[in-house]
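Q: Provided below for reference: sequence and predicted model.
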Amino acid sequence: MSHLTGRVADMSTSADTRPLAGKVALVAGATRATGRAIAVELGAAGATVYCTGRSTAGNRSEMDRPETIEGTADLVNRAGGEGIAVRVDHLESDQVAALIGRIDAERGRLDVLVNDVWGGDHLAEWNTPVWEHSLERGLRLLRLAIDTHIITSHHAFPLLTRHPGGLVVELTDGTTEFNSTRYRVGCVYYDLAKVSVNRLAFAWSHDLRPHGGTSVAVTPGWIRSEAMLEGFGVTEDNWRDATAAHPHFAISESPAFTGRAVAALAADPGRGRWNGLSTTSGDLAKAYGFTDTDGSRPDAWRYIVEVEEKGLPADTTGYR
C-alpha cells in the first residue's frame, strides 16, 4: 500500500499505485474535512469520484464556509483521479435519485459509496438538557446526520450492488463501543446522530452481504478540519502551536489520514472481513500500514481513553 503513505504530488501512475483505476466512487458530503480528503485519496488511487454537497462556487450552504465541491473535484483531478462536482442536497430524494441516475448513465456502475454528509456542528448546543435545547435545531441536526445517509443509500444501493464487491463507508464520530458507554458532549441530538450512523453501517452490512458488498463504520480521531484549525488560530503547517493552549491536540490527525483509511479499504480485495464492523482511522492504519502526512500513525481513540479521560498530562509517546 505504498501509494497511501506518500504525498499526492509524489505518486506515480503505475498499476501498484492506482489500484482503483476503473472504479467509480460517490463521496456524499465531499465539500471539506474528511469528505474532501477521502475524495482526494480515492482519486489518487485512480478512482473516478463524484463529489457532492451543497456548497458551490456560487452558492454556500447554511455552513457558510468558503470550501466548495468544485474545489474538491479539482483536488481529485490534481491527485490523478477524475473529480466530478455535482450539487446535491441529500435531504431531497429527487436530487439524490437524479444523481444516481446520472452516475448510472455516465459510468454504469458504482463501486464505493461514502456517506459523509453532516453539517450539524453549528446546530448542536453542547452540554444542554433536551428541554433547553432548541427543538428545531436539534431535529434539523438529526435530519442532516441520519436522513441524508438513508436517502442516499436507498437510491444508491441498487447501482452499488449491480457488481459484487461494493463498499459502503459510514463516517461518524466514535466507534460503537466508545459511544455506547458515553453521553457525547451532553447533547442528545449529537449523541443520537453518531450512535445512529454506527448502527446504519451495521444494518447495511446485512442488506449488502447477499450481494457481496461490505459496509463499515469509520471514525476519524481528533481531526484537523478547516474549521478546527481556524478555531485554534493555526494552519496545517503550524498546528502544533495550538498545543500550548490545548495540550491534548497533540494527538490530532489530518483529514488525509481518514482519506487513506478509506482508500485502503476500497483497494483491499479482502475487505469483506470488515463487514458490519465499527473501526477507527488509527486501527485501519495498523492493519494496512499507511501513515498520516507527517509519517506517524496517531491512535487517537486509545489515547483519549488511556490518557485524556484519566486526566493525565498530554503525552503522545506510544500513541502516534
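A: Received the coordinates, thanks. Numbering: from 1, shown residues only.
Q: Going by C-alpha atoms from here, please, whenever you check contacts or count neighbours.
A: OK.
Q: What helices and strands are in contact with the one helix or strand R36 maps to?
A: Using DSSP states H and E, R36 sits in helix 33-44. Using 3 or more Cα pairs under 8 Å, 6 or more residues apart in numbering; DSSP states H and E, the elements in contact with helix 33-44 are strand 24-28, strand 48-53, helix 69-79, helix 255-267.
Q: would you turn the ones you listed into JSON lines with distance to L192?
A: Shown next, in JSON lines, are those (distance: least, Cα to Cα, whole Å):
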{"stretch": "strand 24-28", "distance to L192": "20"}
{"stretch": "strand 48-53", "distance to L192": "23"}
{"stretch": "helix 69-79", "distance to L192": "28"}
{"stretch": "helix 255-267", "distance to L192": "22"}
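Q: And here is the other one:
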Amino acid sequence: MPNSELMPIGVFARRSGLTSSALRFYADSGLLPPAEVDPVSGYRYYGADQVARATALRQLREITMPLAAVEAVLDAGAGAAARLLDEYVAKIVEDAATARQKAAVIKSVLGGNVPGVVIAMLKGPVLADAVEQVLTATAHEPGMAVLAGLHIEVSHEAITLTATDRYRLSTRTLVPARSAEQTWAGTVDGDDLRTALATVRCSALVRIEAVPHGIWLRVPEREDRHCRLLPEDFPDHRLMLASLGEISTRVTVSKDLLLRALEEHPGERVGLYVSDHGVNIRPSNDEHPSVQLPATVTGGALHIRFEMTTLYPAVSTAIGPDVMLDLRGYDGPVTIRSADRGDLTTLAMPVKVDHSS
C-alpha cells in the first residue's frame, strides 16, 4: 500500500474512536493488526479500509462483548454476525433479569426478614389470565417505569388489577378465594409478573403475600416467585374514571367479526363510522373497501378513529362473544368491555379526527 494511503496510529485512533493504547492491544491480540509497521522505528500505520472494522470493534466492546465473541462477529458474514449479536444481547437481557430478581429477593431478606402479610388467595389460572389481559395496557418508556407496572388494590372483598400506557387503561376485578387480612395497594413490576405467569397458571391456588419492596406469589409444590414493587406513584386513574363524560353512543358488536375486520385492515389507523346501520370500518384512503359489521347501536351517529395498536389489544382481551363500546364523542375516551360481563374494562383514547370538511 502506498505510504500516502496510510495513516499513523494517532490519526487512525481519532478516525476510529479507539485510543492508541487500545489499538496496540488489539494489534497484539490479532484482532486489528496494522497495515504496515516501520521496520526501523516500529511506528504502526493503518489503512482507510480498516476504519470500519475498528469502529465495529469499538462498538462491540462498548457492549462488553468478550474478545473471542468480537472476533467471531467481525470475521462472520452479515447474516451470521447479526445472529451472533442477537444471541449475545439476549443472553445479557436474560442475565440482567435473573440478577434483578435475585437482588430483589436479597433486598427483601436484608430488610429484616419481615414476615409477609397475606393480601389475597386466588385460583392460579384465573389470576394468570387476569394479569395477562391487563398487562396488554403497559408500555416501556424511558423515565416512566410505572407505565410498565401492574397496580394492585386489595380490599376485604376484591382485588383490582389496573395498568395504563397513557392511551389505554385496563382494569379487572377479581373475587379472592379468601378475604384479605388487610387492605393493600402497590404497583408491581410487569416483567416480573410475566416471568411468573407460567408457574402461576399451573397452580391450583396462589397465595399473594406483601413484603417490603415486593410481593411473593406462594405456590404449593412449586418455586415461589418474587415480584418487585415500583417506587413511582401510579397515575390517578380513579380521578380520570370519575371525570369521564356522558356516553353519547353505545355499540354492541361481535368480538370475532370486529377482530377479523381489524386484522384485515390495511392501515395503521382505523376509522369507525357508527350509525343505525351498524359499524362501518373504513381505511384512511379510498384504495381499499370498507367493511360493514352488524351491530346494535343506541345514540347518535359518530365517526371516531383509533391507532390500531390501541384499539386491537383492547378488543382482543375483552371477555365473551360480544363487546360493548361506550363512546363519548369523537375525541373522548371509549370504554370497551364484554357485553355481558363487566369484570374486565378497557379505556381507549381515539386520535383526533378533522371534522372541518
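A: Received it, and whenever you're ready, just let me know what you need. These figures come from a predicted structure and were not determined experimentally.
Q: Superposing both, give me the TM-score.
A: With the length set by TM-score structural alignment, normalised by the length of the first structure, the two chains reach a TM-score of 0.22; 118 aligned residues with a Cα RMSD of 6.8 Å.
Q: Nearest to L167 of the first structure among the helices and strands packed on helix 33-44 of the first structure would be which one?
A: For those, proximity to L167 of the first structure was assessed by Cα to Cα; helix 255-267 is nearest, at 6.7 Å.
Q: for the first structure, longest helix please?
A: Ranked by residue count, the top helix of the first structure under DSSP state H comes out as helix 188-208.
Q: need the next SSE after that helix, C-terminal direction.
A: strand 214-219.
Q: Please identify the buried residues of the lengthiest helix in the second structure?
A: Using DSSP H, we find that the single longest helix of the second structure is helix 78-110. For helix 78-110 of the second structure, the neighbour count (16 or more other Cα atoms under 10 Å) marks 81, 84-85, 88, 101, 104-105, 107-108 as buried.
Q: Tell me which other helices or strands it touches.
A: Using 3+ Cα pairs under 8 Å, 6+ apart, the elements in contact with helix 78-110 of the second structure are helix 67-75, strand 225-228.
Q: so T162 of the second structure sits right up against V134, yeah?
A: Yes. T162 of the second structure is within contact range of V134, at 6.5 Å (criterion: Cα atoms under 8 Å).
Q: Overlap in contacts, those two.
A: 150, 170-172 (Cα atoms under 8 Å, 6 or more residues apart in numbering).
Q: with those residues in mind, which one is nearest to T346 of the second structure?
A: Proximity of the shared contacts of T162 and V134 of the second structure to T346 of the second structure (Cα to Cα) peaks at S170, which lies at 4.1 Å.
Q: element containing that closest one?
A: Element membership of S170 of the second structure [criterion: DSSP H and E] is strand 168-174.
Q: Beyond that strand, next helix or strand please.
A: Defined by DSSP H and E, the subsequent element after strand 168-174 of the second structure is strand 184-189.
Q: Point out the other helices and strands that the helix or strand that comes right after that following strand packs with.
A: Next helix or strand after strand 184-189 of the second structure toward the C-terminus (DSSP H and E): helix 190-201. Under the contact criterion of 3+ Cα pairs under 8 Å, 6+ apart, helix 190-201 of the second structure touches helix 124-134, strand 149-154, strand 225-228.
Q: Mind giving me the packing neighbours of the last one?
A: Secondary-structure packing of strand 225-228 of the second structure (3+ Cα pairs under 8 Å, 6+ apart): helix 78-110, strand 184-189, helix 190-201, strand 214-218.
Q: Identify whichever of the ones you listed lies nearest to L293 of the second structure.
A: Closest among these, once you apply Cα to Cα, is helix 190-201, at 34.8 Å.
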